[in-house]
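Q: coordinates only, sequence not included:
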C-alpha cells in the first residue's frame, strides 16, 4: 500500500507541473495583455492612458520578458509560497484570494458530502426495489436534477425564499458576520448557511451518481456469486451490503477525482448569483482582465483539487478492492 501511495504522489507532482505549464500558456494566448485590457477599461470611462504610463506598467509587471521567463518566475515564487502580484488589485495573489480559497474548499467538500450521503443510499434502494414506485420517483427526480442548470436552480431558490419566506439566501454568512473575524460564532453561522449552496451545487452530481450506483448494483445482483451467497442463508440486506455494494462502489468511488474541481469550476455562475465569496467570480474577472498571475494561480488550485480528488479516489479504490493494490505492486 505504501509503494502504491508513493507512485500516485510522484504522478501527482508531474501532473501539476504539466497543468501549470498549460494554464500559464492558455492565459497568455489571447491577443494583448493586462495593460491593453486596463487601457480599454479606462478609455471606456473617458480616461486617457499615455504610452509612457502603459510602458511603465508593462515594465513594472515584467510583461516585456519572454513567456518562459515569466512562467519560471511565477513557478519559482509558488515554490516559496509567493504566487505573484495581482495586476488588477495591485496586491499579492495570496492576499486577494485570502479566505476565498478556504471557503471554496469548504463549499466543495460540503457539496461532495451531500452528493455521497444522498446518492449512495438512494442508488442502493433503487436497485434493490427495481421498477417500484420509489424507483420511478427517484429516476424522475434524477433526470430533473440533471436537466436543470445550477444557476437556474439558484434563481428558483432565491425567488422562493424572497417570495414565500422573506429571506435572503445569498452569501455564506449573515450580515453581521460578513466582515467579522473568525470565531466560533462565525463558524456556526457558516454551517447554518452553507447547506443551500451545497444542495444547489450537489444536485446534478447526486442525480448522476444515483444512476451510476443503481446500474452498477443491478449488474452485480445478477451474478452467480450473489445467488450462492443467498443459498448460504444470509439475510437479504446483509448479502447486499457485504458483497454487491462493495463491488459496485468501484466506479462510484472513482468519481471523486472529478467531482471536486467540477463543483468549483461549475460554481462560477452560481457564486455570482448567490454572491458566494469563493474563487469562482475571481477567476472569471481575472480571465476577462488577463490578470495572468491571479488566473494562473486559481487554475493551478483547480488542478491541485483534481489531483487530490484523484488521489483520494485511488486510495478508496485500493481500500475497497485489494486487486488494485496487487496490480500496483507488479
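A: It's in. No experiment lies behind these values; they were computed from the predicted model shown.
Q: Please make it C-alpha for all contacts and neighbour counts, starting now.
A: OK.
Q: residue contacts, residue 280?
A: By CA atoms under 8 Å, 6 or more residues apart in numbering, the contact set of residue 280 is 264-265, 267-269, 271.
Q: Reformat these as TSV; add distance to residue 142 and neighbour count.
A: Shown next, in TSV, are the contacts of residue 280 (distance: CA to CA, whole Å; neighbours: other CA atoms under 10 Å):
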residue	distance to residue 142	neighbour count
264	21	22
265	22	16
267	20	26
268	23	21
269	22	18
271	23	23
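Q: Return the closest of the residues you listed with respect to residue 307.
A: Residue 307 lies nearest to residue 264 out of the contacts of residue 280, by CA to CA, at 13.8 Å.
Q: would you list every one of the strands in the stretch 1-150 of the chain?
A: Assigned by DSSP state E, counting those that start in this stretch, the strands in the stretch 1-150 of the chain fall at 85-86, 91-92.
Q: now what about the first one, what contacts it?
A: Which is strand 85-86. 91-93, 96, 291-294.
Q: now that strand, how far from the centre of its chain.
A: 24 Å (CA atoms, centre = their mean, to the nearest Å).
Q: cool, and the last one?
A: Here the centre of mass of C-alpha atoms in strand 91-92, compared against the chain's by CA atoms, centre = their mean, lies 24 Å away.
Q: Residue 113 is in contact with residue 199, correct?
A: No: using CA atoms under 8 Å, residue 199 is not in contact with residue 113, being 10.0 Å away.
Q: could the contacts of strand 85-86 go into a markdown table alongside neighbour count and distance to residue 172?
A: Shown next, in a markdown table, are these (neighbours: other CA atoms under 10 Å; distance: CA to CA, whole Å):
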| residue | neighbour count | distance to residue 172 |
| --- | --- | --- |
| 91 | 12 | 24 |
| 92 | 17 | 24 |
| 93 | 20 | 22 |
| 96 | 17 | 18 |
| 291 | 24 | 26 |
| 292 | 26 | 28 |
| 293 | 22 | 27 |
| 294 | 27 | 23 |
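Q: Next up, a structure to set beside the first:
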C-alpha cells in the first residue's frame, strides 16, 4: 500500500508542472492582452484609452514579454507564496481568492454531502426495485436533472422563491446580513440561503452519480455469488450491503477526483446567476478581462485540486478494494 501511494505521489510532480504551463497558456490564447481588453471595454462605455497608455500598461506589467518569460516570472513568485497582482482589481490575487474561498468551501462541502447521500440512497432503492413505478420515476428525475442546464434551474428557483416564498434566493445572505459581523443569526441566514446553490449545483452531479451507481449495483445483483449467498439463507439486507453495494461503490469513489474541483468552483454561470461570492464568478470576470495572474491562479488551483482529488480517490479505492492495489504492483 505504501509503494502504491508513493508511486501516485511521484506521478503528481510532472503532472502539476504540465498543468501549470497549460493553465498559464490558456490565458494567453485569446488575441490581445489585459491592456487591449481594457481599451475595448472603455471604448464600449464611450471612453478612450490612448495607444501611449496601452503601451505603458504593457511595459509596466510585461505583457509583451515572451510566453515563457511571463510564465517563469509567475512561477517564481508562486513558489515564494505570491500569486501576483490582479490587473482587474489592482489587488493581490491571494487576497481576492482568500476572500471568496471560505464560502466556496462551505458550498462545496454541502454540495458533496448532498450529492453523495442522495445518489447513494436513491441508487439503492432504484436498483432493488428495478422496473417498478418508483424506479421509473427516480430514473425520470435523473434524466431531467442531466438534461436541464444548471443555470435554467437557477432561474426557475429564483422565480419560485420570489413569487411563492417571498424571498430572494440570490446570494448566500439577505441584504441586511451581507456586511454584518459573524454571529449565530448570520449563520442561520446562511443556512436559509445555502440550500438553493446546493440544490442547483448538485442536481446534475447527483443525477450522474445515481445513474452510475444504479447501473453498477444492478450488474452485481445478478452475479452468481449473490444467488449463492441468497440460497444459503443470507438476509437480503445483509447480502445487499455487505457484497453488491460495496463492490458497486468502486466507480462511485473513483469520481471523487473530478467531483471535488467541480463543486468547489461550482457552475460558473450558476454562480453568476445567483450572485454568489465564490471563485466561479471571479474566474469568469478574470477571463473576460484577460487578467492572467488572477485567472491563471484560479485555474491552477482547480487543476491541482483535480490531481489531489484523483490521488485521494485512488488511495480510498485501493484501501476499499484490494484488487486495485494488487493489480498496480
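A: Everything's here; your move. Quantities reported herein were computed from a predicted structural model and do not represent experimental measurements.
Q: Superposing both, give me the TM-score.
A: Here the TM-score for the pair of chains, by TM-score structural alignment, normalised by the length of the second structure, is 0.94; 329 aligned residues with a CA RMSD of 1.7 Å.
Q: sorry, back to before: which of the contacts of strand 85-86 of the first structure lies closest to residue 103 of the first structure?
A: Set against residue 103 of the first structure, the nearest of the contacts of strand 85-86 of the first structure by CA to CA is residue 96 (13.4 Å).
Q: so what's the closest one up against?
A: Shown in contact with residue 96 of the first structure (CA under 8 Å, 6+ apart): 86, 89.
Q: Please determine how far the counterpart of it in the second structure is located from residue 286 of the second structure.
A: Mapped onto the second structure by TM-score structural alignment, residue 96 of the first structure lines up with residue 96. Separation of residue 96 of the second structure from residue 286 of the second structure (CA to CA, to the nearest Å) stands at 11 Å.
Q: Show me what the longest helix belonging to the second structure packs onto, helices and strands only.
A: Determined from DSSP state H, the single longest helix within the second structure is helix 184-221. If contacts are counted by 3 or more CA pairs under 8 Å, 6 or more residues apart in numbering; DSSP states H and E, helix 184-221 of the second structure sits against helix 93-128, helix 133-147, helix 150-160, helix 244-254, helix 256-265, helix 268-273.
Q: And the next helix or strand past that helix?
A: Once helix 184-221 of the second structure ends, the next helix or strand along the chain (criterion: DSSP states H and E) is helix 224-231.
Q: how much does that following helix stray from the first structure?
A: For helix 224-231 of the second structure, the mean deviation from the first structure after alignment is 1.4 Å (mean CA distance after the TM-score superposition for the first structure).
Q: Give me the contacts around stretch 178-195 of the second structure.
A: If you take CA under 8 Å, 6+ apart as the criterion, stretch 178-195 of the second structure is touched by 107, 169, 171-174, 177.
Q: Filter those residues down to the buried ones.
A: Buried members of those, counted by 16 or more other CA atoms under 10 Å: 107, 169, 171-174.
Q: Please identify which of the contacts of strand 85-86 of the first structure is nearest to residue 277 of the first structure.
A: Out of the contacts of strand 85-86 of the first structure, the member with the shortest distance to residue 277 of the first structure (by CA to CA) is residue 96, at 11.5 Å.
Q: Next, format the helices and strands packed on helix 184-221 of the second structure as CSV and append distance to residue 207 of the second structure.
A: Shown next, in CSV, are these (distance: least, CA to CA, whole Å):
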stretch, distance to residue 207 of the second structure
helix 93-128, 7
helix 133-147, 5
helix 150-160, 12
helix 244-254, 12
helix 256-265, 13
helix 268-273, 17
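Q: I'd like to know which of the strands of the stretch 1-150 of the first structure lies nearest to residue 63 of the first structure.
A: strand 85-86 (12.4 Å).
Q: and the closest one, how far from the second structure on average?
A: When the second structure is superposed, strand 85-86 of the first structure averages 0.6 Å from its matched positions, counting by mean CA distance after the TM-score superposition for the first structure.
Q: what residues are up against residue 264 of the first structure?
A: 104, 108, 280, 302.
Q: I'd say the second one and residue 263 touch.
A: Yes: A contact is recorded between residue 108 of the first structure and residue 263 when judged using CA under 8 Å, the distance being 6.1 Å.
Q: if we can go back for a sec, relative to residue 78 of the second structure, which of the helices and strands packed on helix 184-221 of the second structure is closest?
A: Nearest to residue 78 of the second structure, of all these, is helix 93-128, at 10.2 Å by CA to CA.
Q: in the closest one, what's buried?
A: Going by neighbour count (16+ other CA under 10 Å), the buried part of helix 93-128 of the second structure is 93-94, 96-97, 100-101, 103-105, 107-112, 114-116, 118-120, 122-124, 126-128.
Q: Same question for stretch 80-90 of the second structure.
A: Buried residues in stretch 80-90 of the second structure, counting neighbours by 16+ other CA under 10 Å, are found at 83-88.
Q: Same question for stretch 55-74 of the first structure.
A: Neighbour-count burial for stretch 55-74 of the first structure flags 58, 61, 63, 70-71, 74 (criterion: 16+ other CA under 10 Å).
Q: End to end on that stretch, go ahead and measure it.
A: End-to-end distance of stretch 55-74 of the first structure (CA to CA): 21 Å.
Q: Distance from that stretch to the middle of the chain?
A: Here stretch 55-74 of the first structure is found 30 Å from its chain centre; the criterion is CA atoms, centre = their mean.
Q: now swap in stretch 287-307 of the second structure and tell me
A: On the basis of CA atoms, centre = their mean, stretch 287-307 of the second structure sits 13 Å off its chain's mean C-alpha point.
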